[in-house]
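Novice: below is the sequence, then the predicted model.
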Amino acid sequence: MTSETETAAPAYSRVLLKISGEALMGDQGFGLHPPTVQRIAEEVAAVQRMGVEVCLVIGGGNIFRGLQGSAQGMERTTADYMGMLATVMNALAMQGALEALGLHTRVISAIPMDQVCEPYIRRRAVRHLEKKRIVIFAAGTGNPYFTTDTAAALRANEMACKAILMGKNGTDGVYDKDPRIHPDAVRYDRVTYDEVLSKHLKVMDASAIALARENRLPIIVFSLDAPGGFKAILQGQGTYTRVEG
């Protein structure tokens, strides 16, 4: 007998999944942890096989973070470009894991590097999604001073995604304070864009939140730690926080 969870229609036809670079490093503390990359690829594959069109933005903090480089005396623009290149490395790793599962993917970079990925052309990226390919956007927006959060909000709007899903490691939503430090932290089921900004809640940076608010794009924050969590969220199951107007 098929369970209700297995048969439930997905809530959205096209989504963008934002993953931090740190989510790919497992317990190593740095770099890529192949079993973790594989596990996340399986989560994405399960959703794609539901018929959902999926695109991804992956951070680069497991390899290099521009703000940290800048804080240590590196020129900010150079540091940010180095961070963008780190996201390309993560995107290629995820592409390899997804294609090992038999899925068709495209890595599309905001910084042209034709030997390893496609340059960003909006219409081409949309067409890849329509052909049921998983699109992985790399190199942020291609500009310094913008985070991968902002890149995620930008690409989600350009691709006409129905929601941004923020896959977190170590937390299953948005809390009033860090639950890893404060046992009495309270999780929000729903919160508005304005509350995220006014209360300085850790969802996305202010530019990304403002862009999502302007275009009424919901943000769903959930945990990537639980197996099947990504698929469950799209079926209305699981624990998460919904950010909307």
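Specialist: It's in. Values in this document were obtained by computation on a predicted structure and should not be read as measured data.

Novice: alpha carbons only for contacts and neighbour counts from here, please
Specialist: OK.

Novice: what element comes up after the longest helix along the chain heading to the C-terminus?
Specialist: Identified as the longest helix of the chain according to DSSP state H is helix 76-100. Toward the C-terminal end, the helix or strand that comes next after helix 76-100 (DSSP states H and E) is strand 105-109.

Novice: chain center to the helix or strand just after that following strand: distance?
Specialist: For strand 105-109, the following helix or strand on the C-terminal side (DSSP H and E) is strand 118-119. Computed by CA atoms, centre = their mean, to the nearest Å, the chain-centroid distance of strand 118-119 equals 19 Å.

Novice: contacts for strand 118-119 next, please.
Specialist: The contact list for strand 118-119 (CA atoms under 8 Å, 6 or more residues apart in numbering) reads 106-113.

Novice: doesn't Leu56 make contact with Gln48?
Specialist: No. Using CA atoms under 8 Å, Gln48 is not in contact with Leu56; the gap is 11.8 Å.

Novice: please say which of the two ends up with more neighbours.
Specialist: Set Gln48 next to Leu56 and count neighbours by other CA atoms under 10 Å: Leu56 wins out with 24 against 20.

Novice: against that first model, consider the following:
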Amino acid sequence: MTAPKPRYRKVLLKMSGEVLMGDSLFGIDTETLDRVAKDIKEVVDAGVELCLVVGGGNIFRGVSLAGRGMERASADYMGMLATVMNALALQGALEKAGVDTRVQSAIPMDAVCEPYIRRRALRHLEKGRVVIFAAGLGAPFFTTDTPAALRSAEMGCDALFKGTSVDGVYTADPKKDASARRYESLSYQDVLAQDLKVMDASAIALMRDNQIPIVVFSIREPGNFMKVLTGQGVFTTIN
């Protein structure tokens, strides 16, 4: 019996920095990092063109520090640098697993990674390389949701996969409300009208305007990325 084929040819994977913590309270858990790299390799080996955006919340959260008195723009720039650290860690794990990878940063730092250049990123994808977009948009007052939406549109992605700690979008936080139910599918307008906090409103609007579906799934389950990519497993689709 042949394995099911991926439903999308080119995708962007957006995941929070907290995913890389594993069961730790801070930083990067190397076992989790290697497991995520293995899951990504499985998708790349299936012929999918893949780019990534990873947050920096496992290292530094600009919004929370700004809330405690730090000037917001400076706090956000520090958060962007944290995403570069996570991107470099992911690059190392992926290349150890045999996946050719490039990191492109919206804040130029030529000594450690490439600057973000759209045509160069597209060329990397065409050659089968994974491209990790770091440092957000290079501007404060945005979370990593908006750059994930923007890069997926710029790269011509067929879908944006959001890897989280839960297996989809729920009516309430399933960790706090046992009666919360999972949505199989939602419209962009449903998400905005119900303020479901899947992604920032600006990111949802950008996905709606470009007709790029969002697939929300649990990335903490080993092998789940490929499973969801082929239409199996549990997830919520927003389109």
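Specialist: Now that the structure is in, tell me what you want to look at. All values reported here derive from a predicted model rather than from experimental measurement.

Novice: after superposition, what's the TM-score here?
Specialist: Taking TM-score structural alignment, normalised by the length of structure 2 as the basis, the two superposed chains have a TM-score of 0.99; 239 aligned residues with a CA RMSD of 0.7 Å.

Novice: how about residues contacting the longest helix of structure 1?
Specialist: So helix 76-100 of structure 1 is contacted by 21, 32, 37-38, 41-42, 45, 58-61, 63-67, 69-70, 104-107, 109, 136-140, 142-145 (CA under 8 Å, 6+ apart).

Novice: what's the PyMOL syntax to select whichever of the residues you listed are buried?
Specialist: A single PyMOL command suffices to select whichever of the contacts of helix 76-100 of structure 1 are buried according to 16 or more other CA atoms under 10 Å:
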select buried, resi 21+32+37+38+41+42+45+58+59+60+61+63+64+65+66+67+69+105+106+107+109+136+137+138+139+140+142+144
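
Novice: out of the contacts of helix 76-100 of structure 1, list just those in strands.
Specialist: Among the contacts of helix 76-100 of structure 1, the ones falling in strands (DSSP state E) are 58, 105-107, 109, 136-138.

Novice: Arg155 of structure 1: which of those is nearest?
Specialist: Nearest to Arg155 of structure 1 among those, counting by CA to CA, is Phe137 at 8.0 Å.

Novice: ok, the counterpart of that closest one in structure 2 - contacts?
Specialist: Under the alignment (TM-score structural alignment), Phe137 of structure 1 maps onto Phe133 of structure 2. Neighbour list for Phe133 of structure 2: 51-54, 87, 103-106, 116 [criterion: CA under 8 Å, 6+ apart].

Novice: which stretch of structure 2 lines up against the longest helix of structure 1?
Specialist: Residue span in structure 2 matched to helix 76-100 of structure 1, by TM-score structural alignment: 72-96.

Novice: what of stretch 192-200 of structure 1?
Specialist: Residues 187-195 of structure 2 are where stretch 192-200 of structure 1 lands, counting by TM-score structural alignment.

Novice: give me the contacts around that stretch.
Specialist: So stretch 187-195 of structure 2 is contacted by 197-198, 201, 204-205, 208, 238-239 (CA under 8 Å, 6+ apart).

Novice: ok so, going back, could the ones in strands among the contacts of helix 76-100 of structure 1 be laid out in TSV, adding distance to Pro183 of structure 1?
Specialist: Shown next, in TSV, are these (distance: CA to CA, whole Å):
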residue	distance to Pro183 of structure 1
Ile58	29
Thr105	41
Arg106	42
Val107	40
Ser109	40
Ile136	36
Phe137	36
Ala138	36
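
Novice: so how far is Gly98 of structure 2 from the nearest residue to Asn210 of structure 2 once chain neighbours are set aside?
Specialist: Counting by CA to CA, 6 or more residues apart in numbering, Asn210 of structure 2 lies nearest to Ala153, which is 6.8 Å off, once chain neighbours are set aside. To Gly98 of structure 2, Ala153 of structure 2 is 27 Å away according to CA to CA, to the nearest Å.

Novice: which of those two has more residues huddled nearby?
Specialist: Ala153 (20 against 12).

Novice: superposed on structure 1, where does the helix or strand containing the more buried one end up, distance-wise?
Specialist: Per DSSP H and E: Ala153 of structure 2 is located in helix 145-154. Compared with structure 1 after fitting, helix 145-154 of structure 2 deviates on average by 0.3 Å (mean CA distance after the TM-score superposition for structure 1).

Novice: where does that helix end up in structure 1?
Specialist: Using TM-score structural alignment, helix 145-154 of structure 2 pairs with 149-158 in structure 1.

Novice: Ala210 of structure 1 pairs with which position in structure 2?
Specialist: Using TM-score structural alignment, Ala210 of structure 1 pairs with Ala205 in structure 2.

Novice: how many neighbouring residues does that match have?
Specialist: The tally of other residues near Ala205 of structure 2 (other CA under 10 Å) stands at 18.
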